[in-house]
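Enquirer: Need coordinates for the following:
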Amino acid sequence: MEELAIIVPVYNEEETIELFIKAVNKKTASLQLKKTFYFVNDGSKDNTLSIIKKLALQEKNINYISFSRNFGKEAALLAGLQATHESFVTIMDVDLQDPPELLTQMYDKILEGYDVVGTRRISRQGEPFIISSLSRLFYKTFNKISSTPIVDGVRDFRLMTRQVVNSILTLEENNRFSKGLFAWVGYNVAYLEYPNHERSAGKTSWTFRELLSYSIDGLMNFSEAPLNIATFVGVLSFFISLVLGIFYIIKTLIFGDPVQGFPTLIVLILLLGGLQLLSLGIIGKYIAKIFLETKKRPNYIIKETNLY
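Expert: Model prediction:
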């Protein structure tokens, strides 16, 4: 029987782990794959790790990797992918917002010849309005400025063949945006749609600030458009300043009143200064990413694991 690796990043999820394992085992009982869980503890501060270790002693198909601190979900996904060796790999959230029953349908699609079967939410019922609105805006913006389109509402929850996983692992960049990386490697992809599911227990660890930062990083990792915008703003500002300069010189020579228009001058100075700072901020963001890449720091540090 072929094997399935289930990668599960966790951070302060002590309430959901046992519910998750029971639900997956129950709803995938007919799945013709031998399941192995890979829990990646991303520096949890509650009893998440102790619960996983207890379960790992009871069940041989439960593995865990525990970081020395919180490195973020992207690092946890990478660690999980690197730890697996199974023929098929899936990524799931422990809060059961990714329906386990879809795994059977996903595997059927793989048998039809697909290399990847992803999932996408067709509704966001239960999410705060501001979060759902900004999420839709992100996908629209990303797909307009990036040469690597991402399906609106796509989840990290997907079933991949070993070949696809190996291709993803060849991408060694430190500033990772997995949704973009999954799309960039290509392959034959199918998508299953489902409505939004509420968390089984606990509260999300994602804050609005973290989601916003993650979105900005995603846009910059897969597009040069912000740099082009900065260049365009600079050229446009210079052109407008040149035209206004000529206009005021001619106006002064004809009417001989250089004092009038002083408020306009102040507004223009503030406008140009703001545009310059905006452009420098965009360029600085890219330089910061280059700086992080050149330091070659590891994406994560493993404190303990039962894999070796």
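
Enquirer: Going by C-alpha atoms from here, please, whenever you check contacts or count neighbours.
Expert: Will do.

Enquirer: in the protein, which spans are helices?
Expert: Secondary structure of the chain (DSSP state H): helices located at 17-27, 48-58, 73-83, 102-111, 129-145, 162-169, 178-184, 208-221, 225-255, 262-295.

Enquirer: out of those, deepest packed?
Expert: Stretch with highest mean neighbour count among the helices of the chain: helix 73-83 (a mean of 21; mean count of other C-alpha atoms under 10 Å).

Enquirer: And this one, please, so the two structures can be compared:
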Amino acid sequence: MGSQPILSVVVPCFNEEKSLPLLVRTLEPILNSEFNQLDWEIILVNDGSHDGTEACIEAFHQLCPNIWGVSLTRNFGHQPALYTGLTHSKGEFIACMDADLQDPPEVLLDLVRTVRSGQYDVAYGVRASRDAGPLIKACYRSFYRLMGAISEHPWQMDAGDFCAMNRRALDMLLSLPERDKFLRGLRSWVGLRQIGVSYARPQRRLGRSKYNYSRLYRLAMKGVVGFSTVPLRIASFLSLGMGLVCVLGAAFLILNRLFPAFTLFGYSIGASQGIATLAVLILLMASAVLASLGIIGEYLAVVLVEVKQRPVSLISRIIHQ
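Expert: Below is the predicted model:
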């Protein structure tokens, strides 16, 4: 491409051999209806796929130079792949979408138009509904409501990575130094003028979702740990609270032994061998300690990633002219 494009569309791909042809056939005419042939580019990030995804990207690039790709050395995950594509984008405006067409290209164009109007720096998709099972819907809904309650900045409800932004917003995102990226959280953290565009998220047309419950849990933990210190405060509260309970319990035991007439709710320590009392106190203390250690462990995991200073991803090759 001889000049800087107006729009860059970044699409992370992991084992999307079946979905990519449909994506390109759907997205290319929509972009051509809005822009001239040389005014857009599609960056397909091959996130260590095991199928023919890389060969598909090569074939698309041969047919249309506007479509090119970046292949990573292995599967680094959706967020690192998306970040890698963003760092290689050259457009004045940048859009992010998935390869499975659950992010409709028609809605993508609406997001781009909203940002190009100059009134907003970022336009993001808000999932008014999604074609998924009741359990996964409940998990997503619970996560976004939890983040809205504990986040230290306004959190965008029911909004994923599907968005469009101008170069100013992207430069701010790329300037943030952390390695463990959670881009939808960072996008809301930078502020600027942002607006949500509601849409109904359709069912995946081809292939299967790469997000199982384990990956969704890890993604949720990135959001919680990366953008809220409330869990740490809860751990402190649990530790201090249980410490106070133990002190009060010890004081009661001592008073009851020294003054048998003194009882709490008619309960006398001398009435039994004390096994139940000790068991309850030990269980309460252990539960507080273990819960606190679990919360602290999540934060230490993030600290470990940042201290290592490893790159977000490693590039195997760039599929370009």
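
Enquirer: circling back to that earlier point, JSON lines please, covering the helices of structure 1 and showing distance to Ile7 of structure 1.
Expert: As requested, these are arranged in JSON lines below (distance: least, C-alpha to C-alpha, whole Å):
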{"stretch": "helix 17-27", "distance to Ile7 of structure 1": "12"}
{"stretch": "helix 48-58", "distance to Ile7 of structure 1": "13"}
{"stretch": "helix 73-83", "distance to Ile7 of structure 1": "6"}
{"stretch": "helix 102-111", "distance to Ile7 of structure 1": "13"}
{"stretch": "helix 129-145", "distance to Ile7 of structure 1": "24"}
{"stretch": "helix 162-169", "distance to Ile7 of structure 1": "12"}
{"stretch": "helix 178-184", "distance to Ile7 of structure 1": "14"}
{"stretch": "helix 208-221", "distance to Ile7 of structure 1": "21"}
{"stretch": "helix 225-255", "distance to Ile7 of structure 1": "33"}
{"stretch": "helix 262-295", "distance to Ile7 of structure 1": "26"}
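
Enquirer: Quick one: closest of these to Arg155 of structure 1.
Expert: helix 178-184 (7.7 Å; C-alpha to C-alpha).

Enquirer: how much does that closest one stray from structure 2?
Expert: Here the mean offset of helix 178-184 of structure 1 against structure 2 after fitting is 0.7 Å, by mean C-alpha distance after the TM-score superposition for structure 1.

Enquirer: still on that earlier bit, of all the helices of structure 1, which lies closest to Lys303 of structure 1?
Expert: helix 48-58 (11.5 Å).

Enquirer: ok, average deviation of the closest one from structure 2?
Expert: So helix 48-58 of structure 1 averages 1.3 Å relative to structure 2 (mean C-alpha distance after the TM-score superposition for structure 1).

Enquirer: Kindly name the residues of structure 2 that line up with that helix.
Expert: Helix 48-58 of structure 1 lines up with residues 53-63 of structure 2 when matched by TM-score structural alignment.

Enquirer: ok so, going back, relative to Tyr64 of structure 1, which of the helices of structure 1 is closest?
Expert: Between those, helix 48-58 lies closest to Tyr64 of structure 1; by C-alpha to C-alpha that is 7.1 Å.

Enquirer: Tell me what angle that closest one forms with helix 17-27.
Expert: Orientation of helix 48-58 of structure 1 against helix 17-27 (axes from the mean of the first three to the mean of the last three C-alpha atoms, to 10 degrees) gives an angle of 40 degrees.
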